[in-house]
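Asker: next come a sequence and a model predicted from it.
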Amino acid sequence: MGLTFLRDDPLPHGAVEDTAPGVRRVVCDNPSAFTFRGTNTYIVGRGRVAVIDPGPVDAAHLAAILRAVEGERVTHVIVTHTHRDHSPGAAALVAATGATTYGFGPHLTPPEAGGEGGDHAFRPVVAVPDEGVVEGENWRLTALHTPGHCANHLCLAMADNGVLFSADHVMSWSTSVVSPPDGDMADYMQSLARVMARDDRVLLPGHGPAIRDPKPFLAGLWAHREEREGRALAALRRAGTATADELVGPVYGPLDPRLVRAAGRSLLSHLIKLEREGQVISEADGQWRPC
């Protein structure tokens, strides 16, 4: 099944839109090869509200969030995962509003163990476990622990309107980087299967526009991941031995130079998964060979 990414997202940075019933969106002006146009911050409810993923430390984005909730009270700041484009802005938002922070927990991989890209400073006041509920006076969210892209990643479901905040587990504009050791491809696929088994009507990702027909998109994403893994295994069999970085060209073809290293990290995660399944073997100096 084909996968068509959604890259039409005209919402201006700092503006606010009603993106789903009871949900507003503000896009941070932090575009990059990994964040698309920027990080989506979501405001849930009216009056006493929750803010999901306040983004990076960015004064203009903080001001845009506060403008969007003028006359209301922010009671909850919820972080889906501790990457530096999602959680560092929580501190300033809490200082401005007095809200309480919620999330699965701190970043699970320390810097010395390869936890690159992690916000190691964020620690939620309230830890939210899998299936844990976070609620306010006019909204209710149920957490789904969905490791893979990040070990402490949460999706958040609003059962009353069929919305799932899919954050960086399922993005609309691109696949997610899965970088070991904090990223794990086997976990990612298990988490994806969990989301596919649901009947959400709309997915609200961490970057890019809403996914308003989730079933075919998720099926396409699953097939896309399986195809890439198949290409990696086939390329390794042709090469005999190779590093993950050496497989980037054969698997991906021509690629934006900014994405080459990330592609190698995701391929490494595929190889680790394949090794667990008994299909490849890791050797010295980062080399891999097929069984």
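Answerer: Looks like it came in fine.
Asker: drop to CA atoms for contacts and neighbour counts, all remaining ones
Answerer: Fine.
Asker: packing partners of the lengthiest helix in the chain?
Answerer: Longest helix in the chain, counting residues (DSSP state H): helix 214-239. Using 3 or more C-alpha pairs under 8 Å, 6 or more residues apart in numbering; DSSP states H and E, the elements in contact with helix 214-239 are helix 185-196, helix 248-252, helix 260-276, strand 288-290.
Asker: tabulate the ones you listed (a markdown table), appending distance to Trp222 and mean neighbour count.
Answerer: Listed next are these as a markdown table, based on distance: least, C-alpha to C-alpha, whole Å; neighbours: other C-alpha atoms under 10 Å:
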| stretch | distance to Trp222 | mean neighbour count |
| --- | --- | --- |
| helix 185-196 | 8 | 18 |
| helix 248-252 | 17 | 17 |
| helix 260-276 | 14 | 21 |
| strand 288-290 | 23 | 21 |
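Asker: just send these back as a markdown table, with distance to Gly103 too.
Answerer: As requested, the helices and strands packed on helix 214-239 are exported to a markdown table (distance: least, C-alpha to C-alpha, whole Å):
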| stretch | distance to Gly103 |
| --- | --- |
| helix 185-196 | 17 |
| helix 248-252 | 34 |
| helix 260-276 | 25 |
| strand 288-290 | 36 |
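Asker: what about Gln74, which helix or strand?
Answerer: Careful, residue 74 is Val and not Gln. Following DSSP states H and E, one finds Val74 within strand 73-78.
Asker: cool, and Ser166?
Answerer: Ser166 belongs to strand 163-167, assigned by DSSP H and E.
Asker: quick one: name whatever helix or strand follows the strand holding Val74.
Answerer: Following strand 73-78 in sequence, per DSSP H and E, is helix 90-97.
Asker: that following helix vs strand 73-78, what angle?
Answerer: 160 degrees (axes from the mean of the first three to the mean of the last three C-alpha atoms, to 10 degrees).
Asker: helix or strand right after helix 90-97?
Answerer: Once the chain leaves helix 90-97, the next helix or strand it forms, by DSSP H and E, is strand 100-103.
Asker: flag every buried residue along that next one.
Answerer: With burial defined by 16 or more other C-alpha atoms under 10 Å, the residues of strand 100-103 counted as buried are 100-103.
Asker: what about stretch 78-96, how long is it end to end?
Answerer: One end of stretch 78-96 to the other measures 15 Å (C-alpha to C-alpha, to the nearest Å).
Asker: use this one as the comparison:
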Amino acid sequence: MSKKPITADLRLIDSHCHLLDEPLFSKLPEVIQAAFVSGVGAFIVPCSHAHDMAVLANLLTPYPNITPAFGVHPFYVHELALDDALALLRQHLEAYPQALVGEIGLDWADKHLSDANRLLQQDFFAAQLQTAQQYQRPVILHYRQSLDDMLAVVKTQQFQYGGFLHGYSGSIEQARPWLQLGFKLGLGSVLLKPNARKIYQLLPHLTSSDYVLETDAPYMVSSAMNQAYNEPKFVRAVAETLADFYQCAWQDIAAYSSANVASVLKPSCREE
């Protein structure tokens, strides 16, 4: 992996953290400050529930270093009718031209998933992806045992604005078509787990333009954190772990990740 110059004011970006979820939300100033002390200066925050959209919007003035992602997670598609959820999504995308669409996707991990829920997830994913295409926004994608199914939808819709594959854990063969479509692989706190063999098998095949750093805070807790929940400050540990693997400085990893985030966000920053 090649080196590149770094700047003294370089800050890490947590490209996926759930600041709306407890225990982070109730002590957000402390969480943001702890992250800043660790070198983390910006946060991409996805919604999970439809009602998260208004809550997240209210954070953007006091915390201008938050980039929002509005959408409905596949776990919660049953909470609101699709038409109503799409109306909320469009409302927030129109109000916030910097916003992504997310966290959206498909989750087939539950062996007892009903056919009705599977169809509902598919309807929500296709419709939210189409909305992202309409508003020219990148997406944040959640998947479990559904990566190929999601790729088929993305290709069918000819989606053009890329995004982030959250918590990537697939093979390099599965990753290549996503990378070709402008997506970046989210590498996060799973790297801090001693038994994360699958992700370490992937790392030798990645280039510095393939990934972004994330925590999924407050989830994806590792024993290395010495606390009961994850925080954005631990993206520094993710960067240091990758730096150890690639034999470079963590600031280099931060620079690569930040450049990759910027390459995805660029379409959503155009004047509308």
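Answerer: Good, I have the coordinates. None of these values were measured; they are calculated from a predicted model.
Asker: TM-score for these two?
Answerer: In this superposition the chains share a TM-score of 0.32, using TM-score structural alignment, normalised by the length of the second structure; 164 aligned residues with a C-alpha RMSD of 6.7 Å.
Asker: buried residues in the strand holding Val74 of the first structure, which are they?
Answerer: Applying 16+ other C-alpha under 10 Å to strand 73-78 of the first structure flags 73-78 as buried.
Asker: these two touch, right, Gly16 of the first structure and Val23?
Answerer: That one is not Gly; residue 16 of the first structure is Val. No: here Val16 of the first structure does not reach Val23: they are 10.3 Å apart, not a contact under C-alpha atoms under 8 Å.
Asker: farthest-separated two in the buried residues of strand 73-78 of the first structure?
Answerer: Spatially, the most separated pair among the buried residues of strand 73-78 of the first structure is Arg73 and Ile78, at 14.5 Å (C-alpha to C-alpha).
Asker: quick revisit: want to throw the buried residues of strand 73-78 of the first structure into JSON lines with distance to Val27 of the first structure?
Answerer: Below are those laid out as JSON lines (distance: C-alpha to C-alpha, whole Å):
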{"residue": "Arg73", "distance to Val27 of the first structure": "20"}
{"residue": "Val74", "distance to Val27 of the first structure": "18"}
{"residue": "Thr75", "distance to Val27 of the first structure": "20"}
{"residue": "His76", "distance to Val27 of the first structure": "19"}
{"residue": "Val77", "distance to Val27 of the first structure": "16"}
{"residue": "Ile78", "distance to Val27 of the first structure": "16"}
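Asker: burial count for Val49 of the first structure?
Answerer: 24 (other C-alpha atoms under 10 Å).
Asker: wait, is it part of a helix?
Answerer: No: Val49 of the first structure sits outside any helix when classified using DSSP: H, G, I helix; E, B strand; the rest coil, being strand.
Asker: name the nearest residue to it, ignoring sequence neighbours.
Answerer: For Val49 of the first structure, ignoring the flanking residues on the chain, the nearest one in space by C-alpha to C-alpha, 6 or more residues apart in numbering is Val74 at 4.9 Å.
Asker: right, and that neighbour touches Val51 too?
Answerer: Yes: at 7.0 Å, Val74 of the first structure and Val51 qualify as touching, with contact defined as C-alpha under 8 Å.
Asker: what is in contact with the two at once?
Answerer: Common neighbours of Val74 of the first structure and Val51 are not found (criterion: C-alpha atoms under 8 Å, 6 or more residues apart in numbering).
Asker: circling back to that earlier point, name the nearest of the buried residues of strand 73-78 of the first structure relative to Leu204 of the first structure.
Answerer: Nearest to Leu204 of the first structure, judged by C-alpha to C-alpha, of these is Ile78 at 14.5 Å.
Asker: how about the contacts made by the closest one?
Answerer: Ile78 of the first structure makes contact with 50-53, 101-103 under the criterion C-alpha under 8 Å, 6+ apart.
Asker: how much space between it and Glu17 of the first structure?
Answerer: According to C-alpha to C-alpha, Ile78 of the first structure stands 19 Å off from Glu17 of the first structure.
Asker: can you check Arg237 of the first structure too?
Answerer: Arg237 of the first structure sits at a distance of 49 Å from Glu17 of the first structure (criterion: C-alpha to C-alpha).
Asker: did I read that right, Phe164 of the second structure in a helix?
Answerer: No: using three-state DSSP, the assignment for Phe164 of the second structure is strand, not a helix.
Asker: how much space separates it from Phe43 of the second structure?
Answerer: 14 Å.
Asker: stretch 126-142 of the first structure spans what distance, first to last residue?
Answerer: For stretch 126-142 of the first structure, the first-to-last residue distance is 14 Å (C-alpha to C-alpha).
Asker: I meant to write stretch 32-44 of the second structure there.
Answerer: Taking C-alpha to C-alpha, stretch 32-44 of the second structure runs 12 Å from one end to the other.
Asker: same deal with stretch 239-256 of the second structure?
Answerer: Terminal residues of stretch 239-256 of the second structure are spaced 10 Å apart (C-alpha to C-alpha).
Asker: report the buried residues of it.
Answerer: 239-243, 246, 249-256.
Asker: mind listing the strands for the stretch 101-250 of the second structure?
Answerer: For the stretch 101-250 of the second structure, the strands defined by DSSP state E, counting those that start in this stretch occupy 139-144, 163-165, 183-187, 211-213.
Asker: the second one: which residues count as buried?
Answerer: Neighbour-count burial for strand 163-165 of the second structure, with 16+ other C-alpha under 10 Å as criterion, is recorded at 163-165.
Asker: need those in JSON lines (columns: distance to Ile13 of the second structure).
Answerer: Below are those laid out as JSON lines (distance: C-alpha to C-alpha, whole Å):
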{"residue": "Gly163", "distance to Ile13 of the second structure": "15"}
{"residue": "Phe164", "distance to Ile13 of the second structure": "13"}
{"residue": "Leu165", "distance to Ile13 of the second structure": "16"}
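Asker: ok, of these, which one's closest to Arg118 of the second structure?
Answerer: Nearest to Arg118 of the second structure among those: Leu165, at 20.1 Å, using C-alpha to C-alpha.
Asker: how close does that closest one sit to Pro46 of the second structure?
Answerer: Going from Leu165 of the second structure to Pro46 of the second structure by C-alpha to C-alpha gives 13 Å.
Asker: please apply the same query to Leu179 of the second structure.
Answerer: In terms of C-alpha to C-alpha, Leu179 of the second structure sits 21 Å off from Pro46 of the second structure.
Asker: wait, Pro290 of the first structure touches Leu274, no?
Answerer: No: if you go by C-alpha under 8 Å, Pro290 of the first structure and Leu274 don't touch, sitting 9.3 Å apart.
Asker: which neighbours do these two have in common?
Answerer: Each of Val280 lies in contact with both Pro290 of the first structure and Leu274 under the rule C-alpha under 8 Å, 6+ apart.
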